[in-house]
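# sequence and predicted structure are below.
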Amino acid sequence: MARHAQLKADKDLPAYFAYPHSPWERPSKENTNGLIREHLPKGIELTSHQPYLDYIADELNERPRAVLGLLTPRGVSTKLLNDNVAKKA
């Protein structure tokens, strides 16, 4: 999110930053961490094998989420970006 201000201006998307040490303010992030831990348990050295890391990212981005109305994160973000592009056209 280093370029959140530019993203907000370009795509008219809001940015929210939770307070440090407040996991209740970011439940989706905490849930995602748990899903990642299914593939990369704590104490295991993070592999530098990029295809495996890409596989994990693809699996998580294609997993339906209840918080998204059982849509996938990839589908929701694609729709959001496409809708914002259409508004500006």
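Sure, I can see it.
# C-alpha from now on. contacts and neighbour counts both.
Noted.
# what comes up buried for the helix or strand containing residue 87?
In this assignment (DSSP states H and E), residue 87 forms part of helix 73-88. Using 16 or more other C-alpha atoms under 10 Å as the test for burial, helix 73-88 gives residue 73.
# packing partners of it?
helix 4-11 (3 or more C-alpha pairs under 8 Å, 6 or more residues apart in numbering; DSSP states H and E).
# what angle do the helix it packs on and helix 73-88 make?
Using axes from the mean of the first three to the mean of the last three C-alpha atoms, to 10 degrees, one finds that helix 4-11 and helix 73-88 are set 60 degrees apart in direction.
# use this one as the comparison:
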Amino acid sequence: APWQRGTDENTNGLLREYFPKTEDMNSCTKDYIETCMEKLNKCPRKCLGWKTPYELFFSKALRLI
């Protein structure tokens, strides 16, 4: 059930901001997709202890705190 997969459903909501259901994905350019991917991967997430997916995957800090 969707309410049991909070992180997945939240991520789907974030993706829908850039790629609405009414839009055809085939019309998106590679540059647009890469820009959206970079924005999403560099956005802090509560479930990751306010780190970004980028920070965890590449073991690099993006902030000076």
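Perfect, I can see it now. Quick caveat, the model's predicted, so the values are computed rather than measured.
# hmm, back to that, and the helix holding residue 87 of the first structure, how far from the chain's centre?
Put simply, helix 73-88 of the first structure sits 14 Å off its chain's centre (C-alpha atoms, centre = their mean, to the nearest Å).
# please apply the same query to stretch 60-67 of the first structure.
So, by C-alpha atoms, centre = their mean, the centroid of stretch 60-67 of the first structure is 10 Å from its chain's centroid.
# contacts only, for the spatially most central residue of the first structure.
Residue closest to the average C-alpha location in the first structure (C-alpha atoms, centre = their mean): residue 73, at 6.7 Å. Neighbouring residues of residue 73 of the first structure by C-alpha atoms under 8 Å, 6 or more residues apart in numbering: 61-65.
# host element of whichever residue in the first structure pairs up with residue 17 of the second structure?
Under the alignment (TM-score structural alignment), residue 17 of the second structure maps onto residue 38 of the first structure. Assigned by DSSP H and E, residue 38 of the first structure belongs to helix 27-39.
# mean deviation, the next helix or strand after that helix versus the second structure?
Remark: after helix 27-39 of the first structure, the chain's next helix or strand is helix 50-61, criterion DSSP H and E. Taken over the aligned residues, the distance from helix 50-61 of the first structure to the second structure averages 0.4 Å (mean C-alpha distance after the TM-score superposition for the first structure).
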